[in-house]
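*Asks:* let me see the structure of the following:
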Amino acid sequence: MSASMSTAMQRTQEVADKLAFLRAHLAAASAGAIRLRGVDWFAWVTAGGSSAVLQTTDSGVAEVLVTPEEACILTDAIEAERLRAEELPDGFTFHVEPWTEPELRERYVQNAAAGRRIFSDRPGNGATAGATAGNGMGEQPLPNALRQRRMVLGPDERERYRLLGRETAEAMSETLRRARPDWTEYQLAGAGAEALWRRGIHPALVLAAGERRLPAWRHPTPTGEPLGARAMLVFCARRHGLYANLTRFVSFAGLNSVPLDEQRALLEVEATGLAAVQPGKSLSAVYHAFDAAYRHADREGAIREHHQGGITGYQAREIVAGPSTATQLEEGMAFAFNPSFAGVKIEDTFLLGPDGLENLTFDPGWPAADVHGRKRPLWLEAQASS
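*Replies:* I've put the predicted structure just below:
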């Protein structure tokens, strides 16, 4: 059996398992349908398919409607054949309407639900949807159990994630090893995006900051300023719907440009937070671990200057850790935390497994230090004249 046939069969089985899970919830709630509009849920239920054309939108060019009888792709005639040929495994039927008659989709959904409740990841206007069906109920948010289930990744999802993380880290390292101090932030971000696209990865977010802007902004969207003595590059990189998130720094002035004391202090803050990521704990427990670590480092205010990250997966952040975030942590969840001081930050994407946290975005060729038994990235010291 060829590798492509094996992958197709794995995707088909993954889809079947997920549809069975969704239908069990339909039956338990005596509901008629689950309507998944977002590109995140589309990728999840199709085992890595993409409904995105405009890459910055939350909702794509197709939806998935799951009923007890079928799993139907709702789209228009512009997109249907491409989706069928390039994005979707077996297991789905299609409802295709002319792009000029979008009302046909709504009619189909209401008929399929047969007057029963419709759950949706992005509920439509209740008055409109309910009036069409005559039931006055409209669409309701997905049950929390479904949202929790999506964050616990299965074996095939984890393998897709590992490959994505490795290739995203390679793209990051390649870009920063090429970078020069006279590059503009635009050039650095563009080189990073190109390195991702060349690997079939969508650069959902690329931040870049040079020497002047680095300490000023936590989210430095690129500008035309030259980098100068140091630079930061940030990726939120998406493929098969999954996000690999990481941050790296380069110095063009040797150790004179690397804030070593700040870096060491931040590595200790991160280590405290990562140690709190354990099955059965709450996400808020991780937040409070970070809070205590900042206080220990005499940086009490730092936790209020930027969020600390949280659970990742089919969104760059599925849930951000906060002081009262009760979400329970489970094996199979992915995490991207980003503790920071002004001008210094650290971020990787981890998968929680039976042996603890696995760093998905680790590059063995990148400079690193051992921090409480875990390899953590340092700043790359580049030659400004090379």
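*Asks:* CA only for contacts and neighbour counts going forward, please
*Replies:* OK.
*Asks:* so how far is stretch 335-344 from its chain's centroid?
*Replies:* From the chain centre to the centre of stretch 335-344 is a distance of 17 Å (Cα atoms, centre = their mean, to the nearest Å).
*Asks:* end to end, how far does it reach?
*Replies:* End-to-end span of stretch 335-344 (Cα to Cα, to the nearest Å): 20 Å.
*Asks:* and that stretch, what's buried?
*Replies:* 335, 336, 337, 338, 339, 340, 341, 343, 344 (16 or more other Cα atoms under 10 Å).
*Asks:* show residues contacting that stretch.
*Replies:* 214-218, 245-246, 262-263, 266, 269-270, 290, 302-303, 306-313, 317, 345-352 (Cα atoms under 8 Å, 6 or more residues apart in numbering).
*Asks:* again with stretch 230-237
*Replies:* Contacts of stretch 230-237 (Cα under 8 Å, 6+ apart): 168, 172, 176, 181, 188-189, 196, 201-211, 214, 243-253, 257, 316.
*Asks:* could you also give me the structure for this second sequence? I'd like to compare it with the first:
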Amino acid sequence: METRELDVKLAAAGDLLREHRLEALLIQRVPNFAWATCGASAYVNTASDESVASLLLTPTGRHLITNNNEAPRLEQDEGLTAQGWEFHITEWHEVSEKIDALSHGLQLGADCPYPGALDLRRAFPRLRMNLLPQEQARMKSLAGMCAEAMDRAIRSVQPGMTEHEIAARLGAEALRQGVLPIVNLIATDDRVTSFRHPLPTSKVMEKYAMLVLCGRRHGLVCSVTRLIHFGRLPEDLRRRAQAVAEIDAAMIAATRPGQRVNQVFRTGLAAYAKAGFPNEWRMHHQGGPAGYEPREFVATDETQDLVRVGQAYAWNPTITGAKSEDTIMIGPERNETLTAMADWPAIEVSIDGQKVSRPAVLEIL
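*Replies:* Got it, this is the predicted structure:
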């Protein structure tokens, strides 16, 4: 962490307070804690987004309030004392009282519902989605790890494995690199066509599998999907895989600085229609900007946000039985596919004279 990153984020928090005529800001959600501390982890239960520590920005200081069993790790592993946060350590049942004492008499805003505070939760995705150079470097590193984990896991899949076994492979490959698999979805055979969000089951794989990973490290989240088929892909499924690759390519090509997110969304809808699947977009959201959540928000026809250099996006168009998903980063001259995998079969799509490479289904013949 460079001082500059923290300074920029503190300035953004100050601007948020001034915009709403507030004096203090309370941060208690895991993604926002990670953003504000340049990547620190403040969770225990990965199924909850409630942080085990609170950050409080006031006119007189930067406070971190936590209990006595969390403080040592936050100080030592996360280095937050060195980052300049003033620790207030309480017993587990006294945290709220300490927050109230420190914020007493101040006009308070918070990133989640809190008594007496203005709810600012909707402001944070827009703060988080514009990645600073240090965050861009961390996202690229994370994406490389997620791509490697996916590549190793999916190439180890064999007919006869259960979805639980496949999920265990994918999760282990992510964790081996220090990446937390916060989404680990597996579908095989008919379940690929039945479910867009397939939690793994004891079903035994026969020929076809889809693996979906959202991995978290230093607070950031990267997303990637790949599919594998044993034997030649049936022609109808090949047509669907080709179509979803063309839709994804169109959306990636349209995600350029100065474009509005809803323009990209509309490009995707037009691509669905052109591919002969005009209503499939209604079956699942199409993705959006990535950052400290798998999607900082989901793109719709109403989303007016501008695409900017340094942002990351994960589009995820689906057609029943097929899906395309990678995490990309917006560069000044071109987009970079961060989760690309060497030697993975590709579908090359031509969009306005440029080639956009999208992953094909891996066929094991």
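*Asks:* quick check: TM-score for this pair?
*Replies:* TM-score of the superposed chains, computed with TM-score structural alignment, normalised by the length of the second structure, equals 0.93; 359 aligned residues with a Cα RMSD of 1.8 Å.
*Asks:* returning to that earlier point: buried subset of the contacts of stretch 230-237 of the first structure as a PyMOL selection?
*Replies:* Here is the PyMOL command that selects the buried residues among the contacts of stretch 230-237 of the first structure (16+ other Cα under 10 Å):
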select buried, resi 168+172+176+181+188+189+196+201+202+203+204+205+206+207+208+209+210+211+214+243+244+245+246+247+248+249+250+251+252+253+316
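*Asks:* cross the contacts of stretch 230-237 of the first structure against strands and list the overlap.
*Replies:* Judged by DSSP state E, strands contain the following of the contacts of stretch 230-237 of the first structure: 202-209, 243-251.
*Asks:* would you map the helices across the first structure?
*Replies:* 3-29, 39-45, 80-86, 103-113, 126-133, 144-151, 155-178, 185-198, 260-275, 283-296 (DSSP state H).
*Asks:* pick the most deeply packed of those helices.
*Replies:* By mean neighbour count, with neighbours taken as mean count of other Cα atoms under 10 Å, helix 39-45 ranks first of these at a mean of 24.
*Asks:* what about that helix, distance to the chain center?
*Replies:* The answer for helix 39-45 of the first structure is 12 Å, by Cα atoms, centre = their mean.
*Asks:* that helix - contacts with which helices or strands?
*Replies:* Helix 39-45 of the first structure sits against helix 3-29, strand 59-66, with contacts defined as 3 or more Cα pairs under 8 Å, 6 or more residues apart in numbering; DSSP states H and E.
*Asks:* columns distance to residue 286 of the first structure on top of these, output as a markdown table?
*Replies:* Formatted as a markdown table, these follow (distance: least, Cα to Cα, whole Å):
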| stretch | distance to residue 286 of the first structure |
| --- | --- |
| helix 3-29 | 29 |
| strand 59-66 | 31 |
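*Asks:* what's the closest of those to residue 163 of the first structure?
*Replies:* helix 3-29 (14.0 Å; Cα to Cα).
*Asks:* hmm, back to that, of the buried residues of stretch 335-344 of the first structure, which pair is most distant in space?
*Replies:* 335 and 343 (22.3 Å).
*Asks:* any chance of the helices of the first structure in JSON lines with distance to residue 325 of the first structure as columns?
*Replies:* Rendered in JSON lines, the data for these read as follows (distance: least, Cα to Cα, whole Å):
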{"stretch": "helix 3-29", "distance to residue 325 of the first structure": "24"}
{"stretch": "helix 39-45", "distance to residue 325 of the first structure": "21"}
{"stretch": "helix 80-86", "distance to residue 325 of the first structure": "37"}
{"stretch": "helix 103-113", "distance to residue 325 of the first structure": "34"}
{"stretch": "helix 126-133", "distance to residue 325 of the first structure": "28"}
{"stretch": "helix 144-151", "distance to residue 325 of the first structure": "13"}
{"stretch": "helix 155-178", "distance to residue 325 of the first structure": "24"}
{"stretch": "helix 185-198", "distance to residue 325 of the first structure": "33"}
{"stretch": "helix 260-275", "distance to residue 325 of the first structure": "15"}
{"stretch": "helix 283-296", "distance to residue 325 of the first structure": "5"}
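*Asks:* between the buried residues of stretch 335-344 of the first structure, which sits nearest residue 329 of the first structure?
*Replies:* Out of these, the member with the shortest distance to residue 329 of the first structure (by Cα to Cα) is residue 335, at 10.0 Å.
*Asks:* the closest residue to residue 131 of the first structure other than its chain neighbours: how many residues sit nearby?
*Replies:* Counting by Cα to Cα, 6 or more residues apart in numbering, residue 131 of the first structure lies nearest to residue 138, which is 7.6 Å off, once chain neighbours are set aside. Other residues near residue 138 of the first structure come to 23 when the count uses other Cα atoms under 10 Å.
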